[in-house]
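Asker: Let me see the structure of the following:
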Amino acid sequence: MPAMRLSIILPTFNRVAALRCALRALLLQTAPPDAYEVIVVDNNCSDGTAEFLESMVDTRVRCLRESRQGVSHARNTAIAAARGDILAFTDDDVETAPDWVATIIDALDLRPDVDGVGGRVLPAWAARRPAWLTRAHWGPLALQDHGDEPRTFDRASPIGLIGANLALRAAVLHRVGEFSLDVQRVRDGIGSTEDHDLLHRVYGSGGCMLYLPGMLVIARVQSDRCARAYHRRWHDGHGRFYALMRLPEMERTRTTVAGVPAHLLRAAASDAAAWLGSMLSGRWDDAFRAELRLRFFAGFARTRFGK
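Answerer: Here you go, the predicted structure:
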């Protein structure tokens, strides 16, 4: 494994306690210490993060500050400073498996035909998981598990991967561009689509990604994210960001009402009927799923209406 292959990009905003755990895991990798660097981007933290980062003595850790608020701003700043030919992305509330770096490097060396790799993001519940919070609701929690076998995703199978556990060849970003500033998470905003937008461009350029079940990170799921109110807000925000992205699959119908495609209006009417029927028959979980689809539509429609 040649020296200095991989740059880990880790934006952070006011999560100093979680950041300590994330960095500890990144510095206890099985890969040779000179094979990777960790670039931490302080995105206007005010909770002691700057002081903690100043105390770091491990030379693998490089600390940057990005005053423009937003995860895409932070990631793009780190991309510009990165020295590796592989760029790996993770989050400040995530802990990587000990072989995470080695798994990424080995996979990309063995598969020169793929642009990048992604893997499992599994939960560590801070409190007891509510019975309704099944895998069907993992999206708002930024959790991911596409099964036990490796899979290839491309334009024909454009499955999303999550920026908490994602690595790309640096050359790919020269080809498709950096993370979008228009659909990024800002501060504690939720529902953003910067990861989806980037992968949409990768697939659109003819690229492909490899899913590796053994490329593992653990995400700590805080109790507030296990509340239905959080999921309602996430789906509303997700709809808003989808409206901004204007993906071809969302804009596929020519007929629109105030900028909202007709097929989304038909789907919303169907979801409203499903919600009502589920409520009347006491199928509360089905009603909640229909409500979340309506929340997505509401966020989408409000954005297109310009409100």
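Asker: alpha carbons only for contacts and neighbour counts from here, please
Answerer: Will do.
Asker: Name the helix or strand for L10, please.
Answerer: Using DSSP states H and E, L10 sits in strand 6-12.
Asker: And for that strand, what's in contact with it?
Answerer: 19, 35-43, 45, 71, 74-75, 78-79, 82-92, 101, 105 (CA atoms under 8 Å, 6 or more residues apart in numbering).
Asker: Which other helices and strands does the helix or strand just after that strand contact?
Answerer: With elements assigned by DSSP H and E, the helix or strand that comes after strand 6-12 is helix 16-26. The helices and strands touching helix 16-26, judged by 3 or more CA pairs under 8 Å, 6 or more residues apart in numbering; DSSP states H and E, are strand 94-96.
Asker: Mind listing what's buried along the strand it packs on?
Answerer: For strand 94-96, the neighbour count (16 or more other CA atoms under 10 Å) marks V94, E95, T96 as buried.
Asker: Please provide the structure for the following sequence as well, for comparison with the first:
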Amino acid sequence: MTYDRPGRVDRLLEHLPFQQSTPDEVIVVNNGANEETRTVVESYATRFDRRSISLRHLARSDDTTLQRGRNTAIAVSNGDVICFVDDDVVPRKSWLKGIERGYEWDDSAVAVGGPAPITDDELSLQYDIDNSSTNQNHFNRFGEHRQIAYKWIPPAPVKTDTLVGANMSFKVDVLEEIGGFDPSYEGHPQFEETDVMAKLWNRGETIVYHPHALVYHINDSRKQSERVSYWYGRNSVRFRRKNFPETYHRSLFRLLFGPEFGTPVWRQLKNAVMKDDSPYRWRLRGYLDELILDRIDESVSDRLKAPYAKKSK
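Answerer: Purely as a prediction, here's the structure:
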């Protein structure tokens, strides 16, 4: 997946032919149909062809939605397993072999991924590495979750609850069963991959985190933009309502006062009041807007149901 970042695509494609396990095909989904990106992809055609790797370029000029781009890739892919990486990653040579070994390590696995430690452009790590041998990526029944693929590298494969969008793979038939990626997560695509992970978690599926399936995730800035913060707030509420309806209202209470993972709203509010540039201001606005929308939807739904309820009496 890429959007107007041909330089990043160039760096990624440079590393893919030299994987310890050769990919069958590489699909570059060019959201926005950037012409420079097309040129970059075409420049690698000969190199990929020499290694019998099918290199495909999919230009999507109609929309730039990440989820629809992922679904397009699923629809046209030819393999039983599809791997997703962001355009700002550099895969270690063992990355694809690690994905394969993850499915071999547990043959019930429907998804495999691995670490995506955050680095600068020189691939210098930005966080101290956590080498825990137990699962560090968690879900609970309230939709609260914790994911630290940006620094967690276990010594051996581990069963996990969730993977990071920059480094994840799935069995295609299972993705199709759950409907792929949901485009209803609007604005900035926060929670789009977490939504898929929640569906798998609710089904009791096996997800494997393999240390050799590692990519370096280049990130020049740790500061969240206002837009990202706002849509994180909105989509986090939508995510809970959609995937954990039985505990939804309790999860909102926990969100306010003290969730198992993350910063409770009362602390976010304190931060927003004390700091003029706090991204929590926009996250709080996102929470509020989605909650208001939820109430409007419920009210409309009740009004639509009312006439039919009267007729049935």
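Asker: Report the TM-score for the pair.
Answerer: Overlay of the two chains. TM-score (TM-score structural alignment, normalised by the length of structure 1): 0.73; 265 aligned residues with a CA RMSD of 3.7 Å.
Asker: follow-up on the earlier one: will you turn the buried residues of strand 94-96 of structure 1 into CSV that also has distance to R304 of structure 1?
Answerer: Below are the buried residues of strand 94-96 of structure 1 laid out as CSV (distance: CA to CA, whole Å):
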residue, distance to R304 of structure 1
V94, 34
E95, 38
T96, 39
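Asker: how about the helices of structure 2, start to end?
Answerer: Assigned by DSSP state H, structure 2 shows helices spanning 6-15, 35-43, 45-50, 66-76, 95-105, 172-177, 192-202, 226-243, 248-257, 265-274, 280-312.
Asker: and P117 of structure 2, which of those is closest to it?
Answerer: Nearest of the helices of structure 2 to P117 of structure 2, taken as CA to CA: helix 95-105 at 12.9 Å.
Asker: Next, the mean deviation of the closest one compared to structure 1.
Answerer: Compared with structure 1 after fitting, helix 95-105 of structure 2 deviates on average by 1.9 Å (mean CA distance after the TM-score superposition for structure 1).
Asker: Run through the neighbouring helices and strands of that helix.
Answerer: strand 109-113, strand 206-209.
Asker: now what about stretch 271-283 of structure 2, what contacts it?
Answerer: Q224, S225, E226, R227, S229, Y230, W231, Y232, G233, R234, Q268, L269.
Asker: cool, and stretch 115-123 of structure 1?
Answerer: Stretch 115-123 of structure 1 is contacted from outside by 104, 107-108, 142-146, 161-162, 164-169, 172, 207-221, using CA under 8 Å, 6+ apart.
Asker: Just the buried ones from those?
Answerer: Applying 16+ other CA under 10 Å to the contacts of stretch 115-123 of structure 1 flags 104, 107-108, 142-145, 161-162, 164-169, 172, 207-221 as buried.
Asker: on that earlier part again, in JSON lines: the helices and strands packed on helix 95-105 of structure 2, plus distance to L13 of structure 2.
Answerer: Formatted as JSON lines, these follow (distance: least, CA to CA, whole Å):
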{"stretch": "strand 109-113", "distance to L13 of structure 2": "19"}
{"stretch": "strand 206-209", "distance to L13 of structure 2": "24"}
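Asker: For G187 of structure 2, find the nearest of those strands.
Answerer: Closest approach to G187 of structure 2 among these (CA to CA): strand 109-113, 25.7 Å.
Asker: The closest one vs structure 1, average distance?
Answerer: When structure 1 is overlaid, strand 109-113 of structure 2 sits 1.1 Å from its aligned residues on average, using mean CA distance after the TM-score superposition for structure 1.
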